[in-house]
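Trainee: coords please:
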Amino acid sequence: MFRPSQPLLFRPMPVLNKLRIHQPLPLSPRQSKQLLNLLTSSFRQQLDMEHPQFRTDITPAPTRRRRLSVSDHEKHTTDRHMHSLLTNPLFSSRNSGSQVSLSRDPMDIFDQAVSKGMMTTNYAKACLQAKKRQIVRSSVLKVRDGMRDSGAGLKVLKWLISSGTTKNLEFLDDEAFTQILMEYMVAENLQEAAWGWIKTSLERLPALALLSGLEFTQARRKIVGPLLMLVRAEASDKSCNLDAAYISLSRAAGYLQGVPTTEMIHLLSVPEWFLFKTTIKFSSVRPAPSEAGFESFLSLVPVSTMHPERQFAYLSLLHPTKPSPELALRYFPTIRMNRTRDVMKKSNAQLENDRLNIQLGLETAKFLLEHHRQSEADYVINFLRTNYPRQLGIGDMRQLEQAKAEATSLELLEGLGLA
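Mentor: Reported below is the predicted structural model:
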């Protein structure tokens, strides 16, 4: 068979200009899957370029050092002693690899400081974080098991109670301390102690009605903080399903029975949003939740968000026993497209809204193709290409149409045996 040379193949061919294809040929299932994979990869690349990953290490970013004052040189003896202990290489996040850094257990230092009356929540936080780093570097198969076996959470909890620190909830204002402590408490099955703090915190809900603006936001953060930290801790182990986290949110909602829906949304929206994002982000790598656990989470969506339609649509796709795209297919026509096409001019909320719609669309199209619902999958793909070309990395729609025309022409040439 005659095959043109490479220059001939890419040279403009006048005969193609005479072709008039009124309707684009429908995509085959194989072509639809290829297009979906292309759009998904392009969307992820756009996210990587526009939203680089945040730091995930425990150590906070270094801050600007200030000039030392006279008072800094006159610290109390106990502060200087604790500083010398906690600046030991053992508490450094660097991987020194030396045997010296592993020679002493951080919780031995904790015990020593407690016995001398020098312990504070800030120092306890450093001990717990150092212990976790030590566990991560060890040969333990699961970090949560290592945390459980360490008994560090119980040790710190006993100190909090005996020192009178738990008489009020001020110690929970340190979110980093609360988070690491909750992780140990979950690993050691000490959640009931945390629930005592959560219930006490939720009892402050009526005070929110008297606040507004920034004061309201800050007060709500303090009230919901312990619950959010517990939910995060329950969800922190990616080798486990999210049942425990779902049940925690349901239990908190039970404490709020009789509270108006708007007030429940104020409190539950933050941990519910975290759980929703965690559910959709790690659905492919986590063990599936139980039907009962997932259904309990679904039942809380109406009292946890002002706009539940998209969450219902997305979660219905991920149902562990009855996944369905029907709510998603009904949701897409209701989306009110923002007229601002320039991504750089959109607010963060609008950009997040677009990203979630795109992710939902890609997951829906994938589900439909896997279940041989070709025409509905094509509808979803075309909806995304039409309304989110920039976010998908497609660029100007004219370029897309030109690419489609060229692809169709090449298919025609292949059919004629000219390519």
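Trainee: switch to C-alpha atoms for all contacts and neighbour counts from now on
Mentor: Will do.
Trainee: what comes up buried for the helix or strand harbouring Trp273?
Mentor: Assigned by DSSP states H and E, Trp273 belongs to helix 261-281. For helix 261-281, burial by neighbour count (16 or more other Cα atoms under 10 Å) applies to 263-272, 275-276, 278-280.
Trainee: swap in stretch 195-207?
Mentor: Trp195, Trp197, Ile198, Lys199, Ser201, Leu202, Leu205.
Trainee: using a markdown table, lay out the residues you listed together with secondary structure and distance to Met107.
Mentor: A markdown table is the format used below for the buried residues of stretch 195-207 (DSSP: H, G, I helix; E, B strand; the rest coil; distance: Cα to Cα, whole Å):
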| residue | secondary structure | distance to Met107 |
| --- | --- | --- |
| Trp195 | helix | 25 |
| Trp197 | helix | 24 |
| Ile198 | helix | 26 |
| Lys199 | helix | 29 |
| Ser201 | helix | 29 |
| Leu202 | helix | 32 |
| Leu205 | helix | 36 |
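Trainee: list just the nearest of the residues you listed to Leu47.
Mentor: Ile198 (36.0 Å; Cα to Cα).
Trainee: just to revisit the earlier point, elements contacting the helix holding Trp273?
Mentor: helix 213-235, helix 243-255, helix 309-317 (3 or more Cα pairs under 8 Å, 6 or more residues apart in numbering; DSSP states H and E).
Trainee: before we go on, could you also do this sequence so I can check it against the first one:
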Amino acid sequence: MQAAAARRAFSSLASKIHPQLPLTPRESQQLLNLLTTSFRSHLDREYPAGPSEAPPPSTTTQIVKVEQPRRLPSSYDSASEHIDSILSNPLFARNPSWRGSDSAAANALKDPLAWFLDQAAIGTADISKATLCLDVLQTSQNKPKGRRSSLSNKDGRPASMIAEWLRTSGEETSKDFLISLPVTKGAPRRSLVNRLVPLLLAEGNHAPLWRWYAYEPEEDGILSQAQISPFKCQLLKEMINAARTRDEAFAIFQQAFQLAEAGKRSAYVNSLQVAGARLVDMIVADPQVQCTPELYERFALSTNGWLFAWKPVVQAMLCLCHPTQSDPQPGLKIIKNPDSFLASTHSKPSRQRFFVRMCLGTAQQLLKEEKFAEAQIAMQFTKEHFADLVLIKYHSSSPHHITRGVSEKNKTREEKKNIALLDGLLAT
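Mentor: Coordinates of the predicted model:
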């Protein structure tokens, strides 16, 4: 009996010290007011505001108007700002519409954003659930209009909401967010940042992207610069891919380049090389896309900071693709003195194709300018050093050659164009 009475007494005392949740709205407000008052009192006690300067007492009866000095910022104001930032977190700012376990994820199909915000409100949100939310939203947008999922509170900014959760929860500096799992079999796994980048750009919210790109891990922290370097590369490349215009892509790259110049860290240089190569590929693939010449020239000039031995070839290609003033002379100069590039060109197939394309582009531009002798030099050089790419050997007696599929025809289409250009130039 005594033991049972003791247990009841202990249970009663424990319930008073730590009442069971969930609390009623009134109890929750009382608890919040108590925590707020206690926190402010503690902060004022530990960090009191500086004493106000009072004017010296006057020795005359004349009333002198003295300007009061500006009051120093109080710890009360700092506490208020801190509490406001805490209360803006979905954990406090949102009253969840359901309190379920992971089995409640079926609600994500109906309203994925509301489901995720509820998960954040009850403290169970994580990177995988944020990824699931965006996946369901993207899948829903591809469905017919009548079958799409709804957005909570008629808000069309789900990426911004998830980015804010990443910031307030501290997940944006976590290993789960910054380091992608290694790719095994099958297609590469798209990380959360891959999904967020195009949505944030579409929503006009660039701030989270640059905050993530500029993040520097602590020297004694869990992550190192080398570990987050792939994240920066992936992030900047996705920003270039998701840019809605060529000018926007140039502006994004220029801002990253300025951060790299200020930081002088290898993580930035690596990301510039990856994103810069992607931007160069986009320019070469479609040089007719409209852009501002000044932004184009600024990007071309930036190659001095992130390209090394291969820089002259890339710059020659950019001169050929200039939106208003195509210049073949840098390419022709390389063709006349190619020794320093041929070795590295033949060692990498991608560089070899890029180099051949630069040579062919140089010849075409020279032909447009009616500089036939120089154009023939460029084509003769290409035929001599890259015959396997610009010449096609036909074997009419082979039945296999007759039955080639469409893919094989597509593969040689570019080579046939090169042959036609060769024949025309050599004839002149």
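Trainee: TM-score for these two?
Mentor: Aligned and superposed, the two chains score 0.56 in TM-score terms (TM-score structural alignment, normalised by the length of the first structure); 279 aligned residues with a Cα RMSD of 3.8 Å.
Trainee: could I get the helices and strands packed on helix 261-281 of the first structure as TSV with mean neighbour count and distance to Ser347 of the first structure?
Mentor: Shown next, in TSV, are those (neighbours: other Cα atoms under 10 Å; distance: least, Cα to Cα, whole Å):
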stretch	mean neighbour count	distance to Ser347 of the first structure
helix 213-235	19	20
helix 243-255	18	30
helix 309-317	20	19
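Trainee: reformat the ones you listed as a markdown table; add distance to His372 of the first structure.
Mentor: Formatted as a markdown table, these follow (distance: least, Cα to Cα, whole Å):
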| stretch | distance to His372 of the first structure |
| --- | --- |
| helix 213-235 | 34 |
| helix 243-255 | 31 |
| helix 309-317 | 15 |
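Trainee: nearest to Arg30 of the first structure, of those?
Mentor: Nearest of those (Cα to Cα): helix 309-317, 22.0 Å.
Trainee: so where is the closest one in the second structure?
Mentor: Taken onto the second structure by TM-score structural alignment, helix 309-317 of the first structure occupies residues 312-320 there.
Trainee: average offset of that stretch relative to the first structure?
Mentor: For stretch 312-320 of the second structure, the mean deviation from the first structure after alignment is 0.5 Å (mean Cα distance after the TM-score superposition for the first structure).
Trainee: give me the residues contacting that stretch.
Mentor: 280, 284, 300, 303, 325-331, 334, 355, 358, 361-362, 365 (Cα atoms under 8 Å, 6 or more residues apart in numbering).
Trainee: of these, keep whichever come out buried.
Mentor: If we count by 16+ other Cα under 10 Å, the contacts of stretch 312-320 of the second structure have these buried: 280, 284, 300, 303, 327-331, 334, 355, 358, 361-362, 365.
Trainee: about what we covered before: so which of the helices and strands packed on helix 261-281 of the first structure is nearest Gly415 of the first structure?
Mentor: Relative to Gly415 of the first structure, the nearest member of these by Cα to Cα is helix 309-317, separated by 39.0 Å.
Trainee: does anything pack onto the next helix or strand after the closest one? Which helices or strands?
Mentor: Where DSSP H and E defines the elements, the next helix or strand beyond helix 309-317 of the first structure is helix 326-331. Contacts defined by 3+ Cα pairs under 8 Å, 6+ apart place helix 326-331 of the first structure against helix 309-317, helix 348-370.
Trainee: same list, the ones you listed, but as JSON lines with distance to Pro289 of the first structure please.
Mentor: Formatted as JSON lines, these follow (distance: least, Cα to Cα, whole Å):
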{"stretch": "helix 309-317", "distance to Pro289 of the first structure": "12"}
{"stretch": "helix 348-370", "distance to Pro289 of the first structure": "19"}
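Trainee: any idea which residue sits dead centre in the second structure?
Mentor: Leu235 (3.1 Å; Cα atoms, centre = their mean).
Trainee: isn't it up against Asn194?
Mentor: Yes - using Cα atoms under 8 Å, Leu235 of the second structure is in contact with Asn194, at 7.3 Å.
Trainee: how close does the closest residue to Phe92 of the second structure other than its chain neighbours sit to Val406 of the second structure?
Mentor: Excluding the flanking residues, the one nearest Phe92 of the second structure by Cα to Cα, 6 or more residues apart in numbering is Ala121, at 6.6 Å. Distance of Ala121 of the second structure to Val406 of the second structure, computed by Cα to Cα, to the nearest Å: 55 Å.
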